[in-house]
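Novice: My questions are about this predicted structure, shown below with the sequence.
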Amino acid sequence: MDAIDPLPAWSALAALDDEALPLLDVALLIARDEYPDLEPRRYVLQVQGHASHLRNVLDRESHPALKMRAINQYLFEEVGYAGNHDEYYDPRNSYLNEVFERRLGNPISLALVQMAVAREVGLPLDGVSFPGHFLVRLPVDDGVLVMDPFNRGRPLDVDELRQRARAHLGGDVPDDDALSQILYPASNRAILVRVLRNLHGVYQERGDWDRATRSADRVLSLVPDNPEALRDRGIGYLELGHVAGAREDLGRYLLRHPRADDARDIRLRLIETGQRTARLH
């Protein structure tokens, strides 16, 4: 279990190896941006409470798949965690404190709860950055059990996984090797970046440029060279009128990715911004 308090500083995260990056702590750190009075201890204790309740039940099961079924039954049926199908793009679905409080979330936030509880009781549950919806996986026997946290931890067979991936691969059905690569465990850093990218997308769509820019900036705290975040923070700066910051970020983005699909549009925006600035003087 991650440390209860204090949460790590954003400035320290880029230098940490992925294994040293505390997943639950940083997920709560993301939430603290929006909820500055958040007390991480409250939610760490909730994870420990869930695990404590489960231990007696799990002691009666020998196989990891049966233990995982018991965890899912408890979290999704007894406690009531659920995917927020009605308001999928509500930003509260991405903030872990809100997920614990409301028992509602999106695929990746529910996976974070599922993973935290499973790991607390000794099951090595990992996240999977599957195209579309985030999934989780558990090693069993000679393979892996893949589950959908957004739909009460439902197990997914190989055929369904192929069809789900196909929709995001231009209609191509992945073969065994390709599917194995897609199902590779996501790193802690990749999971946290995906949480922040989800938030950026929600806030950008709403035109909430303060929060969209903050989300991109936090990605850069985790991965300083992330090209999409550099571009997105620069565009956010433009929308907020921070021209110098926008020029720096977007200039760096174009220098490193001169042939990006959106490079021409970004160059035009920078030119237009320069012309407007010149007229103001």
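Specialist: On my side now, so go ahead.
Novice: contacts, neighbours, all on C-alpha from now
Specialist: Fine.
Novice: What strand or helix carries the spatially most central residue of the chain?
Specialist: Among the residues of the chain, the one closest to the centroid is V195, at 2.5 Å (C-alpha atoms, centre = their mean). V195 is part of helix 188-206 when elements are defined by DSSP states H and E.
Novice: so who does the nearest residue to A82 once chain neighbours are set aside touch?
Specialist: Of all residues not flanking A82 in the chain, L104 sits nearest, at 5.1 Å (C-alpha to C-alpha, 6 or more residues apart in numbering). L104 makes contact with Y81, A82, G83, N84, N93, E98, L110, according to C-alpha atoms under 8 Å, 6 or more residues apart in numbering.
Novice: neighbours of the residue nearest to I235 when sequence neighbours are not counted, just the number please.
Specialist: What sits nearest to I235 in space, not counting adjacent residues and going by C-alpha to C-alpha, 6+ apart, is A246, at 6.4 Å. A246 has 24 neighbouring residues, counting by other C-alpha atoms under 10 Å.
Novice: the helices in the stretch 51-200 of the chain, which residues?
Specialist: 64-72, 96-102, 107-120, 158-166, 176-182, 188-206 (DSSP state H, counting those that start in this stretch).
Novice: Next one for the comparison:
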Amino acid sequence: MQEPDDSLDLLRGATLIARHRHPLLRHEDAVDQLDDLAVQIEGRMPGAAYPLRMLQTISRHLRERGFRGNSGDYYDPDNSCINRVLERRTGIPITLSLVYMEVAKRLGLPMVGVNIPGHFFITPANPEMEFLVDAFDGGEISFLQDAEATLTNIYKRPVQLDPAFLSRKQPVPPRVFLARMLNNLKQIYNLRRNYADAYAVSCYLRATRPGDLDELRDSGVYLYQLGRYPECVEALTEFLARSPADSEDAEKVRALLRSLDQRS
């Protein structure tokens, strides 16, 4: 995370994230699997380089190989681990998008992520190609109205996107892409009350956005839940030193620290 944005390797970042659950994971294994997928698709590509037909070929092959969204167990942490996504061929929108992006890049069709809250789409890096690809939905080509329908279904209320959205593409920077993967995992571990893994992910998030007070606070709370009280006090004391004294969070943190004083 100390590297410049333009030199961050998304796939390497994803394998590092996955090692919090799969410590023996080798980055080279993920690279080999993606290389193999690209070689399989290369022989099926249309003779002329028509980007839309190329994408349709990629999508069809990935569907035939069994890649699909894991709607049945959406909150399985392994949906966010690139090695397990490649092994099981199922995942969530952002990890399936990463698989698609890596394969398309190897076939000469670079893709970028699109930062839409609630779902993750990708789109050709070429600004003249104004459509989206939904890797979670089998690589379906989505135009603006399709994306609105997908988001409307997610939010259960009408969603409208600015028509200029696709023409002024703002790709998701690698650092934001990785932070979004981590936030998904953090929410999952919060739901499961798995504070050890939540703390590990919170430390990763602090690397993606140094100085973030919310993440410093959350790290301290996870340390409290884990009974690691000296580290908890250190993190939360730093949080208070850097937070506005009258903030609601600061008062909650002071109350937590008082409870620790009473324990001792």
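Specialist: Arrived safely, thanks for sending. Being a predicted model, the structure only gives us computed values, none of them experimental.
Novice: Spit out the contact partners of the counterpart of Y89 of structure 1 in structure 2.
Specialist: Correspondence of Y89 of structure 1 to structure 2, assessed by TM-score structural alignment: Y75. Y75 of structure 2 makes contact with I188, according to C-alpha under 8 Å, 6+ apart.
Novice: how far away is Y75 of structure 2 from R168 of structure 2?
Specialist: 32 Å (C-alpha to C-alpha, to the nearest Å).
Novice: roughly how far apart are S94 of structure 1 and F100 of structure 1?
Specialist: Following C-alpha to C-alpha, the distance that separates S94 of structure 1 from F100 of structure 1 is 11 Å.
Novice: likewise L161 of structure 1?
Specialist: Taking C-alpha to C-alpha, one finds L161 of structure 1 at 28 Å from F100 of structure 1.
Novice: The equivalent of Y189 of structure 2 over in structure 1: neighbour count?
Specialist: Using TM-score structural alignment, the partner of Y189 of structure 2 in structure 1 is Y203. Neighbour count for Y203 of structure 1, taken as other C-alpha under 10 Å: 21.
Novice: The nearest residue to Y203 of structure 1 once chain neighbours are set aside: what's it in contact with?
Specialist: Leaving aside its sequence neighbours, Y203 of structure 1 sits nearest to A212 (C-alpha to C-alpha, 6+ apart; 5.0 Å). Neighbour list for A212 of structure 1: L199, H200, G201, V202, Y203, Q204, R233, G236 [criterion: C-alpha under 8 Å, 6+ apart].
Novice: which SSE is A212 of structure 1 in?
Specialist: Going by DSSP H and E, A212 of structure 1 is in helix 209-222.
Novice: Could you name the helices and strands sitting against the next helix or strand after that helix?
Specialist: Of the helices and strands lying after helix 209-222 of structure 1 in sequence (DSSP H and E), the nearest is helix 227-240. Counting by 3 or more C-alpha pairs under 8 Å, 6 or more residues apart in numbering; DSSP states H and E, the packing neighbours recorded for helix 227-240 of structure 1 are helix 209-222, helix 243-256.
Novice: For A165 of structure 1, find the nearest of those helices.
Specialist: helix 209-222 (25.5 Å; C-alpha to C-alpha).
Novice: so that closest one versus helix 188-206, what angle?
Specialist: 160 degrees (axes from the mean of the first three to the mean of the last three C-alpha atoms, to 10 degrees).
Novice: Give me the range in structure 1 that stretch 28-40 of structure 2 lines up against.
Specialist: Aligned by TM-score structural alignment, stretch 28-40 of structure 2 falls on residues 41-53 of structure 1.
Novice: how about that stretch: buried residues?
Specialist: Neighbour counts over stretch 41-53 of structure 1 (16 or more other C-alpha atoms under 10 Å) mark Y43, V44, V47, Q48, H50, A51 as buried.
Novice: Out of those residues, name the ones that lie in strands.
Specialist: Among the buried residues of stretch 41-53 of structure 1, none falls in strands (DSSP state E).
Novice: quick one: which two of those are the most distant?
Specialist: Going by C-alpha to C-alpha, the pair spanning these furthest: Y43 and A51, at 12.5 Å.
Novice: in structure 1, what residues pair with stretch 90-109 of structure 2?
Specialist: By TM-score structural alignment, stretch 90-109 of structure 2 lines up with residues 104-123 in structure 1.
Novice: could I get the contacts of A212 of structure 1 as TSV with distance to R279 of structure 1?
Specialist: Shown next, in TSV, are those (distance: C-alpha to C-alpha, whole Å):
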residue	distance to R279 of structure 1
L199	35
H200	32
G201	33
V202	34
Y203	31
Q204	28
R233	25
G236	22
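Novice: Narrow these to just the buried residues.
Specialist: For the contacts of A212 of structure 1, buried by 16+ other C-alpha under 10 Å: L199, H200, G201, V202, Y203, Q204, R233, G236.
Novice: Mean neighbour count, the helices and strands packed on helix 227-240 of structure 1: which tops it?
Specialist: helix 209-222 (a mean of 22; mean count of other C-alpha atoms under 10 Å).
Novice: By how much does that one deviate from structure 2 on average?
Specialist: With mean C-alpha distance after the TM-score superposition for structure 1, helix 209-222 of structure 1 departs from structure 2 by a mean of 0.8 Å once superposed.
Novice: What number of residues are in the vicinity of P23 of structure 2?
Specialist: Neighbours of P23 of structure 2 (other C-alpha under 10 Å): 11.
Novice: cool, N83 of structure 2 as well?
Specialist: Neighbour tally, N83 of structure 2, other C-alpha under 10 Å: 22.
Novice: V85 of structure 2 versus the nearest residue to it once chain neighbours are set aside, what's the distance?
Specialist: The shortest distance from N83 of structure 2 to any non-neighbouring residue, by C-alpha to C-alpha, 6+ apart, is to A30 (6.3 Å). Distance of A30 of structure 2 to V85 of structure 2, given as C-alpha to C-alpha: 10 Å.
Novice: In contact with the closest residue to N151 of structure 1 other than its chain neighbours, which residues?
Specialist: Closest residue to N151 of structure 1 apart from its sequence neighbours, by C-alpha to C-alpha, 6+ apart: G83 at 6.3 Å. G83 of structure 1 makes contacts with L104, G105, N106, P107, L110, P149, F150, N151, R152, as judged by C-alpha under 8 Å, 6+ apart.
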